[in-house]
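Chemist: Kindly return the folded structure for what I paste below:
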Amino acid sequence: MNPPIRDVSCRRGFLRTSAGALPALLCGQTMAFPPERTSLTRGPAEAAHAEIWRRFVTADHGTLLHYAGLNGEVVLPTPEDCRAARPNGMSWSTPIEDGPFFGGLYLAALCQRWQVLKTPEAAKSARRIAEGLVKLAKVSETPGFVARGLASDGRSHYPASSEDQFFPWLYGLWHFVTSNLPTETERLEVQALIKKHVRAVEEHQWRVPCDPPAFGFRGDFLRPKATDASRLLFIHRIMHTLTGQERWRLRYRELAQEKVGKVPRSRLEWCAAGLALDPPEVRESFLWTSSMSQAALRTLWKTEEDPQWKKAYAEGLSATARAAVPHLARRNHYRRDDRSPFDIDWRFLNQHWITQGNCDAAIQLARTQLPKWAEHNPRSQWEDDCMREPLFAAWMISLSADSDVMEATRSRVAELLSTYEWHGLYTSLFFIAVAVHYQTELHHLEITP
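Modeler: As a prediction, this is how the structure comes out:
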């Protein structure tokens, strides 16, 4: 489907306010929407999908790149780069830094797309991304480690993963195995892979290991925050479904009621409060990394049977959606005639490279390189601000199941998706436009009598 991506051989960016005079959430109330309510966004979403496959899906193994040239050019790290941890052991600022993150969220969207379209192409696209995620989880012998991406040999990888890679990987493959897309053999294979890696992370006290393990750990799921609470509860909820083991359900109930934090609240209370999103002008919280917690919370809301817990999850979804609304306006900074430079050759960062003995050293080095990346590539930071963040805000709204918020922002979201020229963007995060549309369309189909 996609042409080979050329190797010309040669981070993270910006971000709680109320949404203003949005109608109050009425628990359990839904509204019927005619089909035309989503028709304005399908075209832009499908155009984004086509552009992702034209330039950002690797031909050899079906993983997503973070960025590429406008004709699909990419400078893939070599096996030697990975062994030396150049430019850093996190792989930050390389095109392969976010394979499980992007691929996992995209796969979930593609499963929803297939659920709506039921076409051979929709099935093929989803299966191909699932194959890539499986490969990322099998290139290492370290249980619990999911590689961020693959070097030019299709096997080598950087030593660090993270909780922000592991969770979307899990989220995407969960959507895949609970769909009708995989064969029974494939379903059992993916389920076994999920169980293996989740159990390993559990054994590490919910920390994500590096490869090799001696390099340390990057991230965990235990922080007293709404972001971590929803992810940890999601993992336990789906593991009970996949394994049938009662211990996962019991532990889910225990963890939800366990009080954590300096001002202790139960994880259920953390979830009900929603995510703490700064207003757009602060730019110190990240919608793109927080969004996966909203996705986790939606799954908890859909699968929960206790009416009080379900109500708490709905409150959190709505609160986060309302906090995300102001970020839609960040698209106003987008200009189709912007010509700020983006250099796909990341190797200029190697002049700032030093040896890293563990993950902590790798993180420290990678953080010192971020300002240098932003200075050299001002368009990268600009796309993050005016494309990435508003699109992820739209997705967080679509996940909320709050019909009042969704209706209040419907025209703004449609305008948002029609704003961009996908073929002129260097970073691939507009893949989330596919999720915005199909999550919304399925929501409308579910609540229409």
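Chemist: Please count neighbours and contacts with C-alpha atoms only from this point.
Modeler: Will do.
Chemist: Could you identify the helix or strand that succeeds the helix or strand containing Ala394?
Modeler: Using DSSP states H and E, the element containing Ala394 is helix 389-398. Scanning forward in sequence from helix 389-398 by DSSP H and E, the next helix or strand is helix 403-408.
Chemist: That following helix - contacts with which helices or strands?
Modeler: Under the contact definition 3 or more CA pairs under 8 Å, 6 or more residues apart in numbering; DSSP states H and E, helix 403-408 sits against helix 307-324, helix 389-398.
Chemist: Strands along the stretch 101-250 of the chain, start to end?
Modeler: Assignment of strands within the stretch 101-250 of the chain using DSSP state E, counting those that start in this stretch yields the ranges 207-209, 217-220.
Chemist: want to put them side by side, so please do this one too:
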Amino acid sequence: MNRRAFIASTLAVSVYRPLVAADAATAAEQAHSEIWRRFIDKYGIMIDFADMDGKVSLPTPEECREGKPNALGWWAPIENGAMFNGFYMDAAVLRWKRTKSADDAAKARKLMEGLLILNSISDVKGFVGRGVSTDGKSHYPMGSNDQTLPWFLGLWRYWESGIATDEEKQRITKHLVETTEEIMRLGWKMPAEAPFGTRGSFEGFHFEETSRKLFVMKMLYAVTGDAKWQTMYLAELDARGGEKNESKRELCIGGMKFFYARTHNWTSCGGVSALRGLWELETDAALKADYAKGLVASAKLAAESLPLAQQWDNADTSYFEMNWRVMNAEWKPQTTEKESQELAQQQLKNFRKLAPRRGKETAFIREPSAAAWNVMLCPDADVLKQFAPEIKKLIAHFDYTKLYYSQFFWVEAAWERLLLLKAQ
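Modeler: Got it, this is the predicted structure:
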């Protein structure tokens, strides 16, 4: 190593060391502060990315209508509002239960109102949007199953938290029921605007679809008291299909599975959090025990992704391109989901070359952060204690003030659940 390289590496280590030494509690509080300083828009919806001052140029109403950069909204700053709000509600509610502060209750309420906005912006019944433009209403025409399950989950978490007023519970219940009934009418597919029709489904014999559909049924029984949802739920448990002709109960026991990439904890949070909801709601001891088995299996698989966090270097200066509109150079009109996905994938391929920082944050921050939450959703204290040290190390590792993406937010809920474990 030459002198210049030695000096550079020494400086990098000196910059990096203090955050590693920070305790997880301090780091978790920093994560919370950064989320609310930079990533929650004025409508109470989490955006995907912003600069260090919280600034980002949102898609205009015209760009949303034209489907720029693509009609899915992929890679735009309002790509994942329903998903992120819904998942983040777990952290918000747990934090309020710990602090009982009016400020924390107000934050949870703001997230809830953001979720309701996303279900109120379209003339298409049951539509759950990804985010909103500068006018608070314009949006991309397609949501997804990955957006809609967290939407259900977040509203339920708020509904049962102790924060919700009676009026809020009534409003939330109305949205939950009307949206579910429309999804059911469409064969458990998610409504989308013309010309796309639908996008994504809760129907199928994979863990992801299975736990999501069962959760919606069980949750609606708890929220409404209407026995029809319980009847549907019990019948659904025995349904069989898929390559191994497994029942949906058996699929839940098997837990999370990766299938479209080597790991994808960040999207699999939907299935795991739905299974956690089922475990909390279930009163039948044998069925509850089966859900616990699935959560243990999911936690052990998720834990394999925790070491990814240590590949993140807080001193990294890779370029991040804030101007997502560079992708519009490849834009063309789209009339089908397939056309939109093909366009989006081509845009990402080229954008990654221009903005290498993006791939690093998604690989080494988003994925292990989501994995930490997936682990902490497990109800088995012995399993949690096994992985708690590594999760604390992960939380303490990141300098959240230097991250462009909001996709570290899972660490907050992981931390709150670590505190619950400590209190046991």
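Chemist: corresponding residues in structure 2 for the helix holding Ala394 of structure 1?
Modeler: With TM-score structural alignment applied, helix 389-398 of structure 1 matches the range 367-376 in structure 2.
Chemist: For the matching stretch, give me the average deviation versus structure 1.
Modeler: Superposed on structure 1, stretch 367-376 of structure 2 shows a mean distance to its aligned partners of 0.9 Å (mean CA distance after the TM-score superposition for structure 1).
Chemist: sorry, back to before: most tightly surrounded among the strands of the stretch 101-250 of structure 1?
Modeler: Mean neighbour count (mean count of other CA atoms under 10 Å) peaks for strand 207-209 among the strands of the stretch 101-250 of structure 1, with a mean of 26.
Chemist: Tell me the residues of structure 1 aligned with stretch 315-329 of structure 2.
Modeler: Structural correspondence for stretch 315-329 of structure 2: residues 337-351 of structure 1, per TM-score structural alignment.
Chemist: residues of that stretch that come out buried?
Modeler: Within stretch 337-351 of structure 1, the residues that count as buried by 16 or more other CA atoms under 10 Å are 342-347, 349.
Chemist: Let me have those in CSV, extended by distance to Asn71 of structure 1 and secondary structure.
Modeler: Converted to CSV, the buried residues of stretch 337-351 of structure 1 look like this (distance: CA to CA, whole Å; DSSP: H, G, I helix; E, B strand; the rest coil):
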residue, distance to Asn71 of structure 1, secondary structure
Phe342, 13, coil
Asp343, 13, coil
Ile344, 11, coil
Asp345, 14, coil
Trp346, 17, helix
Arg347, 20, helix
Leu349, 23, helix
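Chemist: okay if I get the residues you listed as CSV plus distance to Ser293 of structure 1?
Modeler: Formatted as CSV, those follow (distance: CA to CA, whole Å):
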residue, distance to Ser293 of structure 1
Phe342, 30
Asp343, 32
Ile344, 30
Asp345, 32
Trp346, 30
Arg347, 33
Leu349, 32
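Chemist: List just the nearest of those to Glu315 of structure 1.
Modeler: Among the buried residues of stretch 337-351 of structure 1, Phe342 lies closest to Glu315 of structure 1 (CA to CA), at 40.7 Å.
Chemist: Not counting residues beside it along the chain, what's closest to the closest one?
Modeler: Asn377 (4.8 Å; CA to CA, 6 or more residues apart in numbering).
Chemist: Map that neighbour onto structure 2.
Modeler: With TM-score structural alignment as the criterion, Asn377 of structure 1 matches Ala355.
Chemist: re the thing from before, starting at the chain centroid, how far to the helix holding Ala394 of structure 1?
Modeler: In this view, helix 389-398 of structure 1 has its centroid 12 Å away from the chain centroid, taken as CA atoms, centre = their mean, to the nearest Å.
Chemist: Same check on stretch 115-125 of structure 2?
Modeler: Here the centre of stretch 115-125 of structure 2 is set off from its chain's centre by 19 Å, with CA atoms, centre = their mean.
Chemist: So which bit of structure 1 is that stretch matched to?
Modeler: So stretch 115-125 of structure 2 is aligned with residues 133-143, judged by TM-score structural alignment.
Chemist: Stretch 386-402 of structure 2 too?
Modeler: Here stretch 386-402 of structure 2 aligns to structure 1 at residues 408-424, judged by TM-score structural alignment.
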